[in-house]
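Peer 1: fold the following for me, if possible:
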Amino acid sequence: MTDAENKQIVPFVAQKLPVCQIPDCKLVVDVVFRSSDGSLCGAHAKTLEIFAEGFPPASLLKENEPEVVQLTEDSKTLELLLQYLHAGRHPALSSYAFPTVASLAEAVEKYQVYGAIELCKVRMELSVQNHSLEVLAYAVKHNYRQLANQAAPLTLKKSFQTIRRALPVNGALAWAQYRDECMELMRKAINVSPPVILHKGGRASCEEWPEFYMLVRDNFTGNLDNLEDYREMPHFIEAKIDKYLGECKNCQRRAQNWSGAISRQILHEHAPDFTSCL
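Peer 2: The predicted model follows:
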């Protein structure tokens, strides 16, 4: 807990202590948590000492004088957190919405509830496709480098203003550098020249080639929407061949050669890891 939160510990003055929310719990309530939305939850100094390292030890509490601890978590997160501060089977996080899981993930990191940290991390990893920015912020904050590298490519369409609000200064600056490096790799890939295959009469291409060529370039050049997918450029080219070059075998071969050259360029120029920019 932070010093500010420790200062929010005050004696509980009330006629009746709040009960522990865990079913069938027989332990004496000697700590009272107040959530950010004002709910009171009963807890036990001994289980806090056993299952977490982020709370004051039980020896610091006054006997027969329960303490009220003001926490920054809302009541839903707090009730879920308390389940991980008791022995027994814990709830399946797969049944909870992402905001609740993300809030719990932050709470178990803050209070060092080691039995739940890895479980929450796994759930955050499973959420990366739909909540890439939130997962990136979580990974940067808690130094989960592999997870940060997994999430970062999925955030490349975001504006810098959005990133700046979500990440600390060093993380936002690293993201800006990372995006610039990815954009440079995409520019190098799209600028690979498609080798010419001469047509009958010495022509370099048929009438369909210019439209096909510009379609590919326009789809990727400076297009942030495709920045995270630039490795798919060869597949994009091959998928358009039949529609745009279906009547010209020479231009079809040229497009296939172009796709292969871009693939080799992408393999040669490895994309940076986000964490290499931190």
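Peer 1: switch to C-alpha atoms for all contacts and neighbour counts from now on
Peer 2: OK.
Peer 1: what about the strands in the stretch 1-150 of the chain?
Peer 2: Counting by DSSP state E, counting those that start in this stretch, one finds strands in the stretch 1-150 of the chain at the ranges 9-11, 31-34, 40-43, 67-70.
Peer 1: what segments of the chain are helices?
Peer 2: With DSSP state H as the criterion, the chain has helices at 3-6, 45-51, 75-83, 98-110, 114-126, 132-141, 145-151, 160-166, 169-190, 209-220, 233-245, 249-268.
Peer 1: need the ones you listed in JSON lines with distance to Val68 and mean neighbour count, can you?
Peer 2: As requested, the helices of the chain are arranged in JSON lines below (distance: least, CA to CA, whole Å; neighbours: other CA atoms under 10 Å):
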{"stretch": "helix 3-6", "distance to Val68": "10", "mean neighbour count": "10"}
{"stretch": "helix 45-51", "distance to Val68": "12", "mean neighbour count": "18"}
{"stretch": "helix 75-83", "distance to Val68": "14", "mean neighbour count": "19"}
{"stretch": "helix 98-110", "distance to Val68": "18", "mean neighbour count": "19"}
{"stretch": "helix 114-126", "distance to Val68": "23", "mean neighbour count": "17"}
{"stretch": "helix 132-141", "distance to Val68": "28", "mean neighbour count": "22"}
{"stretch": "helix 145-151", "distance to Val68": "36", "mean neighbour count": "19"}
{"stretch": "helix 160-166", "distance to Val68": "31", "mean neighbour count": "14"}
{"stretch": "helix 169-190", "distance to Val68": "35", "mean neighbour count": "19"}
{"stretch": "helix 209-220", "distance to Val68": "57", "mean neighbour count": "15"}
{"stretch": "helix 233-245", "distance to Val68": "58", "mean neighbour count": "16"}
{"stretch": "helix 249-268", "distance to Val68": "58", "mean neighbour count": "18"}
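Peer 1: and this one, so I can compare the two:
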Amino acid sequence: MSAQHIDQSEQTLELLFQYMYRKRPDIGSISFDMLRSVADAADVYQMDAFGERFRAHPMDLSDVVDEAALRTIGTDVETALQALGRRHSSPGSILYREKWIHIMRDANDPPVIMHKGGLQSCNLWYTYYRSVTNDLRNFGPGEVQEGRSVFGRYRSSLKNCTHCKIRADNWARAFEAAPGRMPTFGSVVSETVP
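Peer 2: As a prediction, the model looks like this:
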């Protein structure tokens, strides 16, 4: 193996070594740029090639890739592809984002709670729905917890309509549960590989 010039930061290499020796850091607290740096370093140093030597300490970066993919969902495709870089962009990443779009489409279509007189919704609902969906438009799975504040921010616009408040609560629960329905990036990619 030829000598490599080390371009990675100390923090990047420290995280890479933690993965090599199964000292899994909390990836939720690591920035996207740092996750990408760790994945790039694994590519640069051909960590896969060490499989035989490190059989006792196999390196599995799948959780890093899954976390990185989750963090790109709330952005537009061009920004996500730039953030992931060409090496980590693939048809799988596009399909992964599509899964999230379908999950959110379902979550953001709360079932109707019939009002007195057979009305499906009152005027209060339309104002509330429009305001909430506008704020939630670019949320990704990692930002779902912030969604609770969005639902709460507009709740007063429902005034005393208990039917709309029940529907809003159902919607908030479905929105918060959406990340749990998201498959891992690895599982989506494996579905696309023939």
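Peer 1: for the strands of the stretch 1-150 of the first structure, which one ends up most surrounded?
Peer 2: Counting by mean count of other CA atoms under 10 Å, strand 31-34 has the highest mean neighbour count of the strands of the stretch 1-150 of the first structure, with a mean of 24.
Peer 1: in the second structure, what residues pair with that strand?
Peer 2: Correspondence between strand 31-34 of the first structure and the second structure is not established for any residue, with TM-score structural alignment as the criterion.
Peer 1: determine the set of other helices and strands touching that strand.
Peer 2: strand 40-43, strand 67-70 (3 or more CA pairs under 8 Å, 6 or more residues apart in numbering; DSSP states H and E).
Peer 1: which of those strands sits closest to Asp229 of the first structure?
Peer 2: The minimum distance between Asp229 of the first structure and these falls on strand 67-70, with 45.5 Å, by CA to CA.
Peer 1: what is that closest one packed up against?
Peer 2: In terms of contacts (3+ CA pairs under 8 Å, 6+ apart), strand 67-70 of the first structure is packed against helix 3-6, strand 9-11, strand 31-34.
Peer 1: can I get those in TSV with distance to Lys76 of the first structure?
Peer 2: Shown next, in TSV, are these (distance: least, CA to CA, whole Å):
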stretch	distance to Lys76 of the first structure
helix 3-6	19
strand 9-11	21
strand 31-34	12
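Peer 1: nearest to Thr47 of the first structure, of the ones you listed?
Peer 2: Taking CA to CA as the criterion, strand 31-34 is the member of those that comes nearest to Thr47 of the first structure, at 10.5 Å.
Peer 1: could I get the helices of the first structure as JSON lines with distance to Val69 of the first structure?
Peer 2: Below are the helices of the first structure laid out as JSON lines (distance: least, CA to CA, whole Å):
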{"stretch": "helix 3-6", "distance to Val69 of the first structure": "8"}
{"stretch": "helix 45-51", "distance to Val69 of the first structure": "11"}
{"stretch": "helix 75-83", "distance to Val69 of the first structure": "12"}
{"stretch": "helix 98-110", "distance to Val69 of the first structure": "14"}
{"stretch": "helix 114-126", "distance to Val69 of the first structure": "21"}
{"stretch": "helix 132-141", "distance to Val69 of the first structure": "25"}
{"stretch": "helix 145-151", "distance to Val69 of the first structure": "33"}
{"stretch": "helix 160-166", "distance to Val69 of the first structure": "28"}
{"stretch": "helix 169-190", "distance to Val69 of the first structure": "31"}
{"stretch": "helix 209-220", "distance to Val69 of the first structure": "54"}
{"stretch": "helix 233-245", "distance to Val69 of the first structure": "55"}
{"stretch": "helix 249-268", "distance to Val69 of the first structure": "54"}
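Peer 1: among those, which is nearest Cys277 of the first structure?
Peer 2: Of all the helices of the first structure, helix 169-190 comes closest under CA to CA, at 4.9 Å.
Peer 1: how far off centre is the closest one?
Peer 2: Offset of helix 169-190 of the first structure from its chain centre (CA atoms, centre = their mean, to the nearest Å): 18 Å.
Peer 1: next, the angle from it to helix 233-245.
Peer 2: Going by axes from the mean of the first three to the mean of the last three CA atoms, to 10 degrees, helix 169-190 of the first structure is angled at 40 degrees with respect to helix 233-245.
Peer 1: show me what helix 169-190 of the first structure is packed against.
Peer 2: The contact analysis (3+ CA pairs under 8 Å, 6+ apart) places helix 169-190 of the first structure against helix 160-166, helix 209-220, helix 249-268.
Peer 1: buried stuff in stretch 268-278 of the first structure?
Peer 2: Taking 16 or more other CA atoms under 10 Å as the neighbour-count basis, stretch 268-278 of the first structure is seen to contain the buried residues Ala271, Asp273, Phe274, Thr275, Cys277.
Peer 1: and which of the residues you listed is nearest Val108 of the first structure?
Peer 2: Relative to Val108 of the first structure, the closest of those is Thr275; by CA to CA it sits at 23.6 Å.
Peer 1: counterpart of the closest one in the second structure?
Peer 2: Mapped onto the second structure by TM-score structural alignment, Thr275 of the first structure lines up with Gly186.
Peer 1: I'd assumed Asp66 was in contact with that match.
Peer 2: Yes: in this structure Gly186 of the second structure lies within contact range of Asp66 using CA atoms under 8 Å: 6.9 Å.
Peer 1: what sits in contact with each of these two?
Peer 2: Counting by CA atoms under 8 Å, 6 or more residues apart in numbering, Gly186 of the second structure and Asp66 have no common neighbour.
Peer 1: what lines up with Lys99 of the second structure in the first structure?
Peer 2: Structural correspondence for Lys99 of the second structure with respect to the first structure (TM-score structural alignment): Glu181.
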